[in-house]
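Visitor: here you go, sequence then predicted model.
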Amino acid sequence: MMDYEKYKKKVQNAFKLSGYSIKTELCKIILENWNDEIEFDQWIDAVIDNIQNLSLSHSNLTENDIETAVRNSLRSGQDDTETVLTVINAFDTPKFSYDIERKKFVKDDTKNLLYFPNADAKSELFTRRYTIILQRVLRNELFKPTLLGDKSQDVQLSSIEQLLSAGNKKKNAIVLGLLTQVNEGKWFIEDPTGILQLDLTNARYHVGLFTENCIVLCDGTFEEKTLIVQGMAHPPVELSIDSREYFNDINTFGGPSKTSLKFSKRLSDIEKKNQNGIIFISDVWLDKIEVLQKLKVFFQGFNDVPPIAFVFMGNFLSNDKGCEKAYELKTLFKGLGELISRYQNLIEQSTFIFVPGKNDPNAANILPRASILDFITEDFRKKVPKSIFTTNPCRIQYCTQEIVVIREDLLTKMFRNTIHFPEHNDNIADHFTKTILGQGHLSPFTLNVLPVYWSYDYALSLYPLPDLIVVGDKFKAFTQSYRECDVINPGPFSTNDYSFKVYYPATKEIDDSYIPADL
């Protein structure tokens, strides 16, 4: 039998050390819900952590506070919404915007957004991108006030309105804004307060690729309504763990769970025990006999050690007229299903995920792209029950890991549209990685370069940073890592020595793999 008085004092002492005052009768609620399969100290720590996540303005805890914290603690690690593997299509991605006045992130639960809204949605998408980056930049060490009180040593952002209203010359002006070309050949920077012409004659460009409509930091001298730029850089990148502090335990990634699964002990244990990988493979041309022959070798090789999942990215036809060949693709998917069904271990233990390319029979070439039509895939799904046909882009949650997948020639488009080619272009993948992470977005382009549904632009957001970003690009395969986020491109399977990538969630290792020509 529990020694109630003994444990009651332990509860009160633990809460007191954490800065809270708890009444005797409320200790009973905590102790009645304690399962002795969990260590007492772990249980109390869990309840206190959930109290702190409530962001209370008072230290005298109420019955409602305790009941909420206990309920959240019981749910942690035992919630049936803590899924091991979930594929989140782009249209189900949660939308968060930063409220400048309240200085907090606000979730927008609006359902069934319009694909073709009014023009306000277009300006809103850029405002949303800007405010999320602005709050991140202002928290960066570079822009924090110095402790010595000498404001002359502080690095401060200036709004365009401030510079234009001051009128006189200002050295060391720093502006955060959207890089835009109002008149052909003339570059401007724009923020919510105004627009300012740039003189890029002697500008020094930091690491990254700078395209029209990306958000940049420009420093230089303001003179005669022009910013004479000395340096241009992408916004500094923030670690995921630092970003998540401003969301508490809310699930920002998507899926059935209301709380973030990043710190679930149950899922973490499952993740560590499973040493198998997730396969990423792009441009699988099912209408090429040599590709099907290599896929047979591919599936044979993995049948003895089935991976967690296969993620196939389009295009699934070699012809760029794929949108006109829906019935041909239906037949090819049926054949692929028959091939996979020969490997019972894969059928039973692996999940098959398909992300469409821009040439696959589907919808308009606008992101996010809907999944491949059901009538094309119905025969395949009968053969391979554990298959998911999802959107482009999509998100994959595996245990505590967050993975973003997109099939688009992003690097190729970025290199073609940059206003400045890097002097050291031997590692273009590094420039690309630091660009999309700095932008916190998959598409820092003008909307004519890469069309995006205005209402669903948030589905391309990379904030907070995921664990892994997979870009299916026709550029050669690469693996990059920056600020604890991995970015990979498996390269086109059908034209790049049948290459693919294997990601091991348990260790976060990434293997470059290919099928030898002589097999």
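Guide: Everything's here; your move.
Visitor: can we go C-alpha only for contacts and neighbour counts from here?
Guide: Noted.
Visitor: which residues touch the residue lying closest to F493 once chain neighbours are set aside?
Guide: Spatial nearest neighbour of F493, excluding adjacent residues (C-alpha to C-alpha, 6 or more residues apart in numbering): S499 at 5.1 Å. Contact analysis of S499 by C-alpha atoms under 8 Å, 6 or more residues apart in numbering lists I281, A477, P490, G491, P492, F493, D512, S513, Y514, I515.
Visitor: look up how far N315 lies from S499.
Guide: From S499 over to N315 the distance is 15 Å, taken as C-alpha to C-alpha, to the nearest Å.
Visitor: repeat that for G335.
Guide: Counting by C-alpha to C-alpha - G335 and N315 are separated by 17 Å.
Visitor: re the thing from before, now for the contacts of S499: which two are most distant?
Guide: The largest distance within the contacts of S499, taken as C-alpha to C-alpha, falls between A477 and I515 and amounts to 14.2 Å.
Visitor: picking up where we left off before, G335 and N315: which is more packed in?
Guide: More crowded of G335 and N315, by other C-alpha atoms under 10 Å: N315, with 25 against 17.
Visitor: report the next helix or strand after the host helix or strand of K434 in sequence order.
Guide: K434 is part of helix 428-439, with elements assigned from DSSP states H and E. For helix 428-439, the succeeding helix or strand toward the C-terminus, using DSSP H and E, is strand 468-472.
Visitor: what residues does I403 make contact with?
Guide: R395, I396, Q397, P466, D467, L468, I469, V470.
Visitor: also this one, for the comparison:
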Amino acid sequence: MEDEKVLRREIIKTFQLNAFELKREAVNLCTELFKDNDKEKRQRWLNKMIAVLKKQSLKSPLISEEIIRDIFRQCKSKGVQDAGKLLNVFDAFSLKPYEYDAELKKMIIRKEKPSLAADSASFANAIRQRFLLVKQRATRCTTLKNLKFTTCECLLSSNKTINGVVILGMLTQQKADCYHIEDLTGSIEVEFHDDTRFHHALFHEHCIAIFEGTFETGVLRVNEVAPVPVECADTTRKELSSNENWFGGEDKIAFRCNERLEASLASHPESAIVILSDVFLDDEKVLKGVYHLLEGYCQIPPVAFVFCGNFCSRTRQKETMALLDRGFRWLANQLNEFKDSYQKTQFIFVPGPDDPLVDMILPRPNLPSMLFKHISSVVNCTFASNPCRIQYASQEIVVFRNDMVKKMCRHSINAITPDSIPSRFARSVLSQAHLCPLPMHISPVIPDWSHALALNPLPDILITADRFESFTENVAGSGCIVTNPGSFSRSNFGFQVYYPQQRKVEASQIPADS
């Protein structure tokens, strides 16, 4: 009893030091939540909860039990890592802001704390970091050793005609139908012609690529455009002489460098992760499809179900939130029927581009907390950000729900055939080492959180939950699988199953007669 009194005083004091006052019921709840934790873990949780509280628009410093319960759910969904679990989910906003330092030639944590209130310096730094990540891979690539790269500054200082110019730069459009290449030293105008050869990738505004051509009268007439070769994660770590964890969580050592986790992965050969995208919970047919999916896997439950949005077929309307609320209640009822089968399965919910509440900008926070209550009381669930990162044993998995294939194809300057889109898209994203290599006016990104969209080093699998048709691509030399499950609601209930230990993706579908 004395220990409980000490715990209550500790909780009350911690909140008071941060200008919050707990109601009696709130103190009781906190005491119940943390009574079995040691002091260090308890303090870590309290600090996380207070950090989330400070971001809330509260009318009063008096904190109720309901608010504490909601804040605790949010903290639980933001990538709190349990070392005893093989599977952990990391929220984009919890990731440390690692950046590449060109002078030290290593990854360091940015000193300034990320901010939502971005200024021009933040935008410039985000683009600069994207360029540096690609450039540092290009400079050490063995296939590019024989090429002599130049810079925009060197070309601008010359009045001569120079043949065989090779330059690494970012393609920009400063005015209509007038393209430029930019690097860290300046900008030059470029001109493409009918004979310009484009390698197998998607080339669009703000892509970073290798351009070869003839420089004359201040213009580079481009003969050939190629993506920077991809670099597998093992090579990246070897070149940077680091096994540090840049992926997420509190572990200091990278998961793929952890022998215990490698052994755990090997001992679970049948583990599976089921991936669905565009799960319309306001559609009765879709809910029936989900029910048959849950019923089909209840005998051999997977490690996780990854449900990606959009979760409502009627987006951006007044009734969207009401439809979502009802849809998650219906889903909770279905899960309740099979909850005994899925006690060890994690359900991960990733918002889509049209889900409330934040519009379009990346990364997107998790779904509204009011939807937590329906699911969290039934199964183990995480309402994740978009994108989010998942660690399973020694494997690193990135999930990104955005219709990026369509956007990149629409703004591509090179001609492409429909059947080549999946392989071109996969190579382009891995070459850019970034989930969103498009300009801000096409696909806006919070600049201080651009690091959350970076792919350095490359993960084991990148799940691009796009509306585009289902595909799986293994880009040579990358060590990374790029896969897209397609739209569950629009494709006769198609989905994918990933087997981590086997590094295999299988396309699947709910039988038509179901």
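Guide: On my side now, so go ahead. All figures in this text were calculated on a predicted structure; none of them were measured in a lab.
Visitor: now the contacts of S499 of the first structure in CSV, with neighbour count, secondary structure and distance to T201 of the first structure?
Guide: What follows is the contacts of S499 of the first structure, written out as CSV (neighbours: other C-alpha atoms under 10 Å; DSSP: H, G, I helix; E, B strand; the rest coil; distance: C-alpha to C-alpha, whole Å):
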residue, neighbour count, secondary structure, distance to T201 of the first structure
I281, 24, strand, 43
A477, 20, coil, 35
P490, 30, coil, 38
G491, 25, coil, 36
P492, 25, strand, 38
F493, 23, coil, 42
D512, 13, strand, 42
S513, 14, strand, 44
Y514, 16, strand, 45
I515, 16, coil, 49
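Visitor: and which of those is nearest to A429 of the first structure?
Guide: For the contacts of S499 of the first structure, the nearest to A429 of the first structure is A477 (9.3 Å; C-alpha to C-alpha).
Visitor: ok, now how distant is that closest one from N489 of the first structure?
Guide: In terms of C-alpha to C-alpha, A477 of the first structure sits 5 Å off from N489 of the first structure.
Visitor: likewise D49 of the first structure?
Guide: Distance from D49 of the first structure to N489 of the first structure, by C-alpha to C-alpha: 38 Å.
Visitor: going along the chain, name the strands of the stretch 151-300 of the second structure.
Guide: 162-175, 178-183, 186-191, 197-198, 208-216, 219-227, 273-276 (DSSP state E, counting those that start in this stretch).
Visitor: with distance to N125 of the second structure added, can I get these in CSV?
Guide: Formatted as CSV, the strands of the stretch 151-300 of the second structure follow (distance: least, C-alpha to C-alpha, whole Å):
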stretch, distance to N125 of the second structure
strand 162-175, 14
strand 178-183, 13
strand 186-191, 15
strand 197-198, 29
strand 208-216, 15
strand 219-227, 22
strand 273-276, 34
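Visitor: and of those, who's closest to M440 of the second structure?
Guide: Among the strands of the stretch 151-300 of the second structure, the nearest to M440 of the second structure by C-alpha to C-alpha is strand 162-175 (11.8 Å).
Visitor: which stretch of the first structure lines up against that closest one?
Guide: Under TM-score structural alignment, strand 162-175 of the second structure corresponds to residues 170-183 of the first structure.
Visitor: identify each buried residue in the matching stretch, please.
Guide: Buried residues in stretch 170-183 of the first structure, counted by 16 or more other C-alpha atoms under 10 Å: A173, I174, V175, L176, G177, L178, L179, T180, Q181.
Visitor: go on, stretch 295-312 of the first structure?
Guide: Using 16+ other C-alpha under 10 Å as the test for burial, stretch 295-312 of the first structure gives L295, K296, F299, Q300, N303, P306, P307, I308, A309, F310, V311, F312.
Visitor: what about stretch 216-236 of the second structure, start to end distance?
Guide: End-to-end for stretch 216-236 of the second structure, by C-alpha to C-alpha: 37 Å.
Visitor: what is the corresponding segment of the first structure for it?
Guide: The counterpart of stretch 216-236 of the second structure in the first structure, using TM-score structural alignment, spans residues 223-243.
Visitor: and that stretch, how far from the chain's centre?
Guide: Mean C-alpha position of stretch 223-243 of the first structure versus that of the full chain (C-alpha atoms, centre = their mean, to the nearest Å) differs by 21 Å.
Visitor: with adjacent residues omitted, what lies nearest to the residue positioned nearest the centre of the second structure?
Guide: By C-alpha atoms, centre = their mean, the mean C-alpha position of the second structure lies nearest to P387, the distance being 2.7 Å. Excluding its sequence neighbours, the residue lying closest to P387 of the second structure (C-alpha to C-alpha, 6+ apart) is F400, at 4.5 Å.
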